[in-house]
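In: got a sequence here, can you build the structure:
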Amino acid sequence: MQSTTLIYIVITVLCSLVIAFFQYFFKEKKQPKIVIALFILKALSLFLIGLLLINPKIDIVATQNIKPKLSVLIDNSLSTRFFKEEEKVKEILNIIVNNEELNKKYQISNFSFGNSIKVLDSLSFSETSTNISEAINSVDELVKNNKKATILITDGNQTSGNDYEFLMPKDKVFPIVLGDTTQYQDVQITQLNVNKYSYIKNKFPVEAFLLYEGKGAVSSVFTLSHNGKKIYSERIKLSSENPSKTITVNLTSKEKGLQYYQASITKLKKEKNTKNNYKSFSVEVIDEQTKVLLLSSIMHPDLGAIKKAIESNKQRKVTIEVIGNKQLNLKEYQFYVFYQPNFYFRRIFEEVSSNFLVITGTKTDWNLINSLNLGVKKNAINQFENYGAIYNDSFLTFMQDDIGFEEFPPLRDKFGKLRLSNETQILLYQKLNGINLTEPLITSLEKNDVKYAFIFGEGIWKWRSASYLKDKTFENFDTFISNIAQYLASNKKRKRLEVTSKSIYPANAIIQISAFYVDRNYKFDNRASLQLKITNSKTKEVKVLPFSLTNNAYQVSVEGLLAGDYMYQVSVENQNINKYGRFKISAYQIEEQFTNANSNKLQKLAKNSNGKLVYSNQVESLISNLLADKDYFTVQKSITTQKSLIDWKWILVLIASLLSIEWFVRKYYGKT
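Out: Sure thing, here's the model as predicted:
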């Protein structure tokens, strides 16, 4: 208890006595015994009131023993099952968790990991990817201020994330190697690069990367097949000195629609794992040619960037024109890009009846756009602002991945409040001075069977440069612009039900299918009930699932489908509206591409952290090392807490009782 508290208590005692004395003894010559009792009751009640206000506390010091942390990370991916190590993992975990000496010294926490880390509940060995670096970094973040050790139970084969080989953990990591460490001969297709789209009777490139692991030289045959027919083959030779090879093949698009292909490489004589010898891919063949008019009111670097991006698809030809007195034959073009339109564009807008893209900026005449009834209006002032981008993952007008939009430089446009019609779908929202806005940066809309798109800001050439610096290629940016061009170039009328899905999925992946449904006024209808019906083309097995409403879209996730071809139907309950499609689940599983455990990388990780690598039959040795390790010890910590000396509830009851007794006695004896 602090000295000031004692002083307050003494003062309270004195004040209570003085007040009670003044009330009952001051100027009183005769003091009957009842007055003395009243004096005691008054003084005691006043003292308790003061004590209640002071609320004295004492410090209680307790000691706490803090054990070092021992985190056990268990690889829960398919590769563990592929190496048939499930029972071994459970046996290792059981030995560690039930070791009494280890539990006395360490506080043990168990985690499982695949692509992300989770507190261990159960082991399914069904994760479709392995991210070892993320698991180790997550444990480091979780246990920042405590001394800890980490046991990593894995085969060491990582399929996603940063390479853990170069991690420098702040605490020791003890890998336990699962699986066969014997080096087998193996040839595999590590990567396929192919365009998603092609035009009929045109060539499209297929780039395959092949890798050989093993000793000596081998020979194999690389093959491309379409609908079960061989369309290309090449004999290749690989060796330990030249273990990789890149093959580029130009295929011809002969059939319209979604086409499936398979790349394969023949099995070696002593090859153990052949699941990585095959990979499937798809190409959508489009039967149309596109001519694009890029019409501008000014010369700007954006024009060149847009032209290059659109023409990255060889079936598109862009013509750049500056608005003026020159007569333009607008009927020659399938769609148009209007760059910073001014009042000279009025005639052009009146003549154009097909789809177009409008890009605004500092030279845009917003009075013109506001008068055209395009579904977009802006109260623009002659002041400029820089607008960053926020990706909208609920955008379903066409498929567009996030290519790092938020990292791109801002676009510049006139400042003002945007007003949109209900038919708009926003791809990117605006960010102004670090604040996320609900106004669009890029949006699309459809009206009277005509499709428009707007980019609200100039400077998109900087996006192309930033995309190249980030990815070392223009492909992602060019694909983004090409997606907009593809959407606008299509003359298909908008349908009330649009479905978004991929054409091919890897084995064991979660299949996400999204749908966008509108009413007869082409406004999003959140009252509908949508259903997905999936049919296996070979077995005719049917699976029916309902869609769930997420934001402004309907979505469904499908798991547990076997490899093969599937057809699907999306239907709207009580409406004669259906959408059909198909997709393929490839047999290729990235977790099954390895032939042996990667003990070399795990050894480097152990070395970088001053830990030690052991094999699955050396768990007892590892436990002995952990018990003998003097770097890990229990820390005794003193914890000081304050506890109140009084219970205010009982004090209040006592005060009320004393005051009541005093009042009753005074009244009974006629004391005022």
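In: hey, let's count contacts and neighbours off CA atoms from now on
Out: Noted.
In: for residue 268, give its distance to residue 212.
Out: Computed with Cα to Cα, to the nearest Å, the distance linking residue 268 and residue 212 is 10 Å.
In: when the two are compared, which one has more neighbours?
Out: Taking other Cα atoms under 10 Å, residue 268 and residue 212 do not tie; residue 212 has more neighbours (22 against 16).
In: tell me the contacts of the more buried one?
Out: 185, 186, 187, 188, 238, 239, 240, 243, 244 (Cα atoms under 8 Å, 6 or more residues apart in numbering).
In: which of those are buried?
Out: Among the contacts of residue 212, those buried by neighbour count (16 or more other Cα atoms under 10 Å) are 185, 186, 187, 188, 238, 239, 243, 244.
In: what are the boundaries of the helices in the protein?
Out: Secondary structure of the chain, counting by DSSP state H: helices at 3-24, 33-54, 78-82, 86-97, 100-105, 132-142, 301-310, 346-351, 366-371, 460-471, 475-489, 599-608, 619-628, 648-668.
In: is it possible to get CSV of these that adds mean neighbour count and distance to residue 111?
Out: Supplementary listing: the helices of the chain in CSV, determined by neighbours: other Cα atoms under 10 Å; distance: least, Cα to Cα, whole Å:
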stretch, mean neighbour count, distance to residue 111
helix 3-24, 15, 50
helix 33-54, 18, 50
helix 78-82, 23, 15
helix 86-97, 15, 11
helix 100-105, 14, 16
helix 132-142, 18, 9
helix 301-310, 19, 46
helix 346-351, 12, 61
helix 366-371, 17, 57
helix 460-471, 18, 34
helix 475-489, 20, 36
helix 599-608, 20, 18
helix 619-628, 15, 18
helix 648-668, 14, 46
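In: to compare against the first, here's another:
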Amino acid sequence: MQTETIVLIIIAFIIALMIALFQYLYKAKNRKKNLLFFAFLRFLSVFALLLLLINPTFKQKKYFTQKPTLAVAIDNSSSIKHLGQDQAITSFAKRMEENDDLNDRFSVVYYSFSSELKDSLEYSFDKKQTNISKVLDDLNQIYKNTIAPVVIVTDGNQTYGKDYQYSSVGYEQNVFPVISGDTTAVLDTKIQQLNVNRYAYLKNKFPVEVILNYSGDDNVNTRFVVQSGNSTLYSQPVSFSFQDNSKVINFTLPASTPGVVQYTARLESLANEKNTINNNKAFAVEIIDQKTNVLLISDIVHPDLGAIKKSVESNERRNITIRPPQEARDINLDDYQLVILYQPNSRFREFYEKLKTLRKNYFTITGSKTDWYFLNKIQNKYSQEITRQTEYYLPRFNTNYGAFLLDNIGFEDYPPLIGTFGEVDFNSNYDPLLYRTISGIETDDPLLVTIEDDGIREAVLFGDGLWRWRAQNYLDTKNFIDFDDFFGKLIQYLASNKRKSRLNTISESFYYGNASIKVNAEYFTKNYEFDRRATLRITVKNKDTEVTQTIPMILKNNTYEVDLSSITAGNYDYTVTVAGENISRSGSFTVLEYNVEQQYLNADVTKLKQLATNTNGKSFYIDQIDSLIENLSKDQRYQAIQKSKENVVSLIDWKYLLAIVILLLAVEWFARKYNGLI
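Out: Now for the predicted structure:
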């Protein structure tokens, strides 16, 4: 308590005492014995009121015991049920919850997991993917800088993600894997992996790579077959032995029919083989009868050219040709769906004239080497102020962009482009995709725009340095997917002559059964501004069973989305409609039968034991719960810690003092009333 507060309390004591003595002793005509009692009551009530006004504070220290945390993570993937361990794991979790010794020693927190960590127990055992490495990383973040051993109950079979056998090295918490599933090695042949491109071109052949595995001691012979419908397209005999237990087969298949073609790869099962599900794998290829050809004309050598080429050709359905103006004069522009004009100058004159005559779509990229005197004269849709100075432009995404469906890939964190300093005036309607941010100031000046005029589509980028954006995307995500997808959608929009629609949908032509099945849609007002108020529904029809279901689409960022991952394998048609509007869009897709969780026959004991070794834990089997509990209870690394907590408490928060004041005044009043002093 501060010295100033103590002085105020002494003064309050004196004031209360003086008031009591003045009223009951100094002013009293007859000094009765009970006046001292009345003076004492008045002194207490006045002193208490003054204390409330002073409101002194006190430090209050509380001691408590903090138990170590025990995180119990239960595998909820479908491989648990496939291996017949669902009942055993449910029983294990209940025994953990009901064990008094464990709850006395630890603060136990339960999780379930598959591809992601959930902060609640779930025993559906129907999840299609497992990522143990991500689960361990999430737990490591939750219990960072604390002692929290982890009990993970799983079969150890991971379908994607980093290999936890190696990524767990250096993990901060001790992990105690509880192994569920059959650990007995049995005879098994399986298709370990099948690699094939999603797209192929009509009348070509596409490559397929298959990895086959065998577990067993005997020499066996079988056959690998690929079929499409009732036709066998490829067949090869395969032999395995204990030493030679893996085969890699490379072959090609003909692309003879356009559209999505489904195939079935099958490794003929052995007579005494227990698991035959992993002997079959369905896959599909979309066979297209045309390719988008892009021509890029540039009079300079620049890193952007390589970045553009890589992005365009990241999709096998597109091809790009790069030529200088003098070599491009003899090229027939009708052979290309899109022309990119990179930093044009006077040598580009005949190309602008041809594009105008042929009514072709084109993409103009300007920058520090652009001849704006020429560009301002050759076209009349926009003009740049001539300053002969350059400026750095940071991108800012336009969330209301309405020409086609596009996501913000983190443009605000991308490096600047180099463009010409000065204002740009537009003489036609344009749709800005990116705005300029200059020296930290957000402006409404466009950096990337699309223009659709009289059925011709054009895009203009007012800066060079795209290669830095692609490199930044790799630094952020360790791949180029986001940037290539952004650039690919822009190329797809410019290469198409379809009219702008208020409702756009995006879906894959086919999905694998173990992947998430999502359909996206975007809806715009009549002014082509994104409409967040709309109600969109999707009607999905299974063409094989005629079963139809209608599902509302959920607004997510700047798109409407629906997750159809729960539907079964088959061929589907879908229609997206807007409530209250006579507008709809339809499409179709195929879901291929495949459940990666059913490809496993045993628990992965080796990896789980290595996980325990890497983290200084210990592995147990599902029927060793008593040993696990005893080991955790006696482990001296996990001790309860006594901690103290100091709180600063104000006297005004002590409600009983106000009650005492009221009681003292009431007693004084009744006593005076009883003695005839009132």
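In: circling back: let me have the helices of the first structure in a markdown table, extended by distance to residue 530 of the first structure.
Out: Shown next, in a markdown table, are the helices of the first structure (distance: least, Cα to Cα, whole Å):
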| stretch | distance to residue 530 of the first structure |
| --- | --- |
| helix 3-24 | 71 |
| helix 33-54 | 66 |
| helix 78-82 | 33 |
| helix 86-97 | 40 |
| helix 100-105 | 53 |
| helix 132-142 | 37 |
| helix 301-310 | 36 |
| helix 346-351 | 38 |
| helix 366-371 | 37 |
| helix 460-471 | 38 |
| helix 475-489 | 25 |
| helix 599-608 | 48 |
| helix 619-628 | 53 |
| helix 648-668 | 60 |
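In: identify the residue of the first structure aligned to residue 10 of the second structure.
Out: Taking TM-score structural alignment, the alignment pairs residue 10 of the second structure with residue 10 from the first structure.
In: now for residue 268 and residue 212 of the first structure: what residues contact both?
Out: With Cα under 8 Å, 6+ apart as the test, residue 268 of the first structure and residue 212 both reach 185, 186, 187.
In: in the second structure, what residue corresponds to the second one?
Out: It stands for residue 186 of the first structure. Residue 186 of the first structure maps onto residue 188 of the second structure when the alignment is built from TM-score structural alignment.
In: quick one: the closest residue to its match other than its chain neighbours and residue 243 of the second structure, what's the gap?
Out: Nearest non-adjacent residue to residue 188 of the second structure, counting by Cα to Cα, 6 or more residues apart in numbering: residue 215, 5.3 Å away. To residue 243 of the second structure, residue 215 of the second structure is 10 Å away according to Cα to Cα.
In: same check on residue 633 of the second structure?
Out: On the measure of Cα to Cα, residue 633 of the second structure and residue 243 of the second structure end up 45 Å apart.
In: likewise for residue 95 of the second structure?
Out: From residue 95 of the second structure to residue 243 of the second structure the distance is 43 Å (Cα to Cα).
In: let me see the contact set for residue 195 of the first structure.
Out: Residue 195 of the first structure sits in contact with 204, 205, 206, 283, where contact means Cα under 8 Å, 6+ apart.
In: which of the residues you listed are buried, as a ChimeraX select command?
Out: To isolate the buried members of the contacts of residue 195 of the first structure in ChimeraX, using 16+ other Cα under 10 Å:
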select :204,206,283
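In: which member of the contacts of residue 195 of the first structure is positioned nearest residue 41 of the first structure?
Out: Residue 41 of the first structure lies nearest to residue 283 out of the contacts of residue 195 of the first structure, by Cα to Cα, at 96.5 Å.
In: roughly how far does whatever residue of the second structure lines up with the closest one sit from residue 484 of the second structure?
Out: For residue 283 of the first structure, the aligned residue in the second structure is residue 285 (criterion: TM-score structural alignment). Using Cα to Cα, residue 285 of the second structure is found at 21 Å from residue 484 of the second structure.
In: for the closest residue to the match of residue 283 of the first structure other than its chain neighbours, the count of nearby residues, please.
Out: Closest residue in space to residue 285 of the second structure, ignoring its immediate chain neighbours: residue 198 at 5.0 Å, by Cα to Cα, 6+ apart. Neighbours of residue 198 of the second structure under the rule other Cα under 10 Å: 16.
In: what sits against the aligned partner of residue 198 of the second structure in the first structure?
Out: Applying TM-score structural alignment, one finds that residue 198 of the second structure aligns to residue 196 in the first structure. Residue 196 of the first structure makes contact with 282, 283, 284, according to Cα under 8 Å, 6+ apart.
In: relative to the second structure, what is the average displacement of the longest strand along the first structure?
Out: Ranked by number of residues, the top strand in the first structure under DSSP state E is strand 376-391. By mean Cα distance after the TM-score superposition for the first structure, the fitted strand 376-391 of the first structure averages 6.8 Å away from its aligned residues in the second structure.
In: tell me which residues of that strand are tucked away?
Out: 376, 377, 378, 380, 385, 386, 387, 388, 389, 390, 391.
In: which two from the residues you listed end up farthest apart in space?
Out: 380 and 391 (23.9 Å).
In: just to revisit the earlier point, of the helices of the first structure, which is nearest residue 584 of the first structure?
Out: helix 78-82 (20.5 Å).
In: I am finished for the moment; much appreciated.
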